[in-house]
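Undergrad: need a 3D model of the following:
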Amino acid sequence: MTDSRGFVRAHTRLSPVPLVPEILLHQAEEAIALWEQTELSSSDRQPPPFWAFAWAGGQALARFVLDNPSLVGGHDVLDLAAGSGLVAIAAAKAGAASVTAVDIDPLSLAAVAANAAANAVTVTPVERDVLDEAATAAVVLAGDVFYSREMSTRMMSYFRRAAAGGAKVLVGDPGRAYLPASGLRRVAAYEVPVAATLEDAAIKHTTVWQVTVD
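TA: As a prediction, the model looks like this:
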């Protein structure tokens, strides 16, 4: 796809995030139709367009960061599996020294760039799988990443290494199937409005967890 940022803008609408209305995102209304459009616009098989929606875990984590700016203020922050960049944008607004948003989907990084520009903040998009690399950021943030057994295992391995190295690691999750049973400490909870076409309820009880070092 030659104009990823143009594709993002053409197939979404810039609108406020329900739980975090001070942040605007390019958001789609219907996932399947958008996924079909991504397939038609590329010769390669495309991942689901996670970048086009404000997922519950990201909303809760973004709200927590904005309400507790000392968590990220003056620190280098990594938003892992960034999707739309919602959490990265919240960290930048809260005064992070630098914010890096990592994802493996090129359209996600185009969305991050478009959304950061719409919110007048600086976020560095990185297209790479970093889960086997050393964790170097002082703060690691991730929303809605426990959606498969393999991903949950890899994420927690990365999170634990980061926490053991002294990083503060926070994860937003609305009770996904592969939420780990240990290694997490609850720090906040929210009732998050979500798109009815994406979830099994209009409001998701969503928890912000801090990864602990066992």
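Undergrad: rest of the way, CA atoms for contacts and neighbours
TA: Fine.
Undergrad: hmm, residue 189 is touching residue 204, no?
TA: No: counting by Cα atoms under 8 Å, residue 189 stays clear of residue 204, with 10.2 Å between them.
Undergrad: tell me where this structure has helices.
TA: 4-10, 31-40, 56-67, 86-93, 106-118, 149-164 (DSSP state H).
Undergrad: Serialize those to a markdown table and add fields for mean neighbour count and distance to residue 209.
TA: A markdown table is the format used below for the helices of the chain (neighbours: other Cα atoms under 10 Å; distance: least, Cα to Cα, whole Å):
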| stretch | mean neighbour count | distance to residue 209 |
| --- | --- | --- |
| helix 4-10 | 17 | 30 |
| helix 31-40 | 15 | 27 |
| helix 56-67 | 26 | 9 |
| helix 86-93 | 30 | 14 |
| helix 106-118 | 23 | 23 |
| helix 149-164 | 17 | 12 |
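Undergrad: among those, which is nearest residue 183?
TA: helix 149-164 (8.2 Å; Cα to Cα).
Undergrad: tell me who's in contact with the residue nearest in space to the middle of the chain.
TA: For the chain, residue 82 is the residue whose C-alpha lies nearest the centre (Cα atoms, centre = their mean; 3.7 Å). Contact analysis of residue 82 by Cα atoms under 8 Å, 6 or more residues apart in numbering lists 51, 88, 101-103, 108, 112, 142-143.
Undergrad: point me to the residue sitting farthest from the middle of this protein.
TA: Using Cα atoms, centre = their mean, the residue of the chain lying farthest from its centre is residue 43. It sits 26.3 Å away.
Undergrad: how close does that one sit to residue 2?
TA: Here residue 43 is placed at a distance of 11 Å from residue 2 (Cα to Cα, to the nearest Å).
Undergrad: do the same with residue 100
TA: 23 Å.
Undergrad: quick one, which of residue 189 and residue 204 is more surrounded?
TA: Under the neighbour definition other Cα atoms under 10 Å, residue 189 and residue 204 were set side by side, and residue 204 has more, 20 against 17.
Undergrad: with adjacent residues omitted, what lies nearest to that one?
TA: Distance criterion Cα to Cα, 6 or more residues apart in numbering; nearest residue to residue 204, sequence neighbours excluded, is residue 192 at 5.1 Å.
Undergrad: Proceed likewise with the subsequent sequence, for comparison:
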Amino acid sequence: MVTDPETFILANTSLMAPPHVPEIRLRLASEVHDLWLKTEEDLQEIGLPPPFWAFAWAGGQGLARYILDHPETVAGKRVLDFASGSGLVAIAAALAGADSVLAVDIDPWAATAVRLNAEANGVAVRFSSDDLIGHSLDADLVLAGDVFYDRDFAAALVEWFTSLTADGLTVLAGDPGRSYRPTERLEPLATYQVPVTRVLEDSEIKKTTVWKFR
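TA: Predicted coordinates for the structure are as follows:
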């Protein structure tokens, strides 16, 4: 059983561009279903979560697209990419001129995925595996792609994001219509039709909106 993150990621992914963000290259699963099964079989015994870091999710693609198209959103700012996964959004922020970028994800293998992907794009992205929900942040802007998929998790995020905005931070979220999106607390900024993999989603195109948390 392979337990070294870098060895596993390099062996089971390919460097490719997400369809909605062709400026960026990521190590993504070329055979989505096979990788999902492989991680379940090979890594379940050591308690690792599914390989969310190996896919360019719709919310992240939409948010990364918005940042690259509107670099003034992040230029010169301290940016935190929450639930970073592959690091797609963090990399977009770095390319768009953020002063500093911190990718945050509690998945222990996301650190390696983000490092490999940042290197592939020639940008500097720091990483933290700390659970920051509920804590104040040393940042100007929080980016969150595809985070409203679970009821309890979304409720915790709404409370946290409310606190952060009260502290003067800006929170932007990319979301393709997940069940627990707090629409009443969100202001739409842009909407995209994002190509995704049918294996993971219910359609090949997901209408994805970038929202500003109010």
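Undergrad: please state their TM-score.
TA: Here the TM-score for the pair of chains, by TM-score structural alignment, normalised by the length of structure 1, is 0.94; 212 aligned residues with a Cα RMSD of 1.4 Å.
Undergrad: need the helices of structure 1 in a markdown table (columns: distance to residue 21 of structure 1).
TA: Formatted as a markdown table, these follow (distance: least, Cα to Cα, whole Å):
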| stretch | distance to residue 21 of structure 1 |
| --- | --- |
| helix 4-10 | 19 |
| helix 31-40 | 22 |
| helix 56-67 | 10 |
| helix 86-93 | 11 |
| helix 106-118 | 13 |
| helix 149-164 | 28 |
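Undergrad: which among the ones you listed is found nearest to residue 173 of structure 1?
TA: Closest approach to residue 173 of structure 1 among those is made by helix 56-67 (4.4 Å; Cα to Cα).
Undergrad: so who does the aligned partner of residue 164 of structure 2 in structure 1 touch?
TA: Here residue 164 of structure 2 is matched to residue 162 in structure 1, going by TM-score structural alignment. Contacts here follow Cα under 8 Å, 6+ apart; on that basis residue 162 of structure 1 touches 134-136, 140, 168-169.
Undergrad: which of the residues you listed are buried, as a PyMOL select command?
TA: Buried residues within these, by 16 or more other Cα atoms under 10 Å, are selected in PyMOL with:
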select buried, resi 135+140+168+169
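Undergrad: closest one of the contacts of residue 162 of structure 1 to residue 34 of structure 1?
TA: Distances from residue 34 of structure 1 to the contacts of residue 162 of structure 1, taken by Cα to Cα, are shortest for residue 140, at 29.4 Å.
Undergrad: pull out the buried residues from stretch 186-205 of structure 2.
TA: Neighbour-count burial for stretch 186-205 of structure 2, with 16+ other Cα under 10 Å as criterion, is recorded at 186, 191-192, 194-197, 205.
Undergrad: what about it, start to end distance?
TA: End-to-end span of stretch 186-205 of structure 2 (Cα to Cα): 22 Å.
Undergrad: equivalent range in structure 1 for that stretch?
TA: Using TM-score structural alignment, stretch 186-205 of structure 2 pairs with 184-203 in structure 1.
Undergrad: repeat for stretch 100-116 of structure 2
TA: With TM-score structural alignment as the criterion, stretch 100-116 of structure 2 aligns to 98-114.
Undergrad: what's next to the matching stretch, contact-wise?
TA: Residues from elsewhere that reach stretch 98-114 of structure 1 (Cα under 8 Å, 6+ apart): 4-5, 8-9, 26, 47, 49-52, 74-86, 88, 91-92, 122-130.
Undergrad: may I see the PyMOL selection of the buried members of these?
TA: Buried residues among these (16+ other Cα under 10 Å), as a PyMOL selection:
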select buried, resi 4+5+8+9+26+49+50+51+52+75+76+77+78+79+80+81+82+83+84+85+86+88+91+92+122+123+125+126+130
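Undergrad: wait, which of the contacts of residue 162 of structure 1 is closest to residue 14 of structure 1?
TA: Nearest to residue 14 of structure 1 among the contacts of residue 162 of structure 1 is residue 140, at 26.5 Å by Cα to Cα.
Undergrad: what does the closest one align to in structure 2?
TA: That one, residue 140 of structure 1, aligns with residue 142 by TM-score structural alignment.
Undergrad: that match touches residue 80, doesn't it?
TA: Yes: under the criterion of Cα under 8 Å, residue 142 of structure 2 makes contact with residue 80 at 4.9 Å.
Undergrad: distance to residue 152 of structure 1 added to the contacts of residue 82 of structure 1, as TSV?
TA: Below are the contacts of residue 82 of structure 1 laid out as TSV (distance: Cα to Cα, whole Å):
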residue	distance to residue 152 of structure 1
51	19
88	20
101	19
102	16
103	15
108	20
112	23
142	12
143	12
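Undergrad: on that earlier part again, quick check, nearest of the contacts of residue 162 of structure 1 to residue 36 of structure 1?
TA: Set against residue 36 of structure 1, the nearest of the contacts of residue 162 of structure 1 by Cα to Cα is residue 140 (32.3 Å).
Undergrad: quick one: terminal-to-terminal distance for the match of stretch 100-116 of structure 2?
TA: 17 Å.
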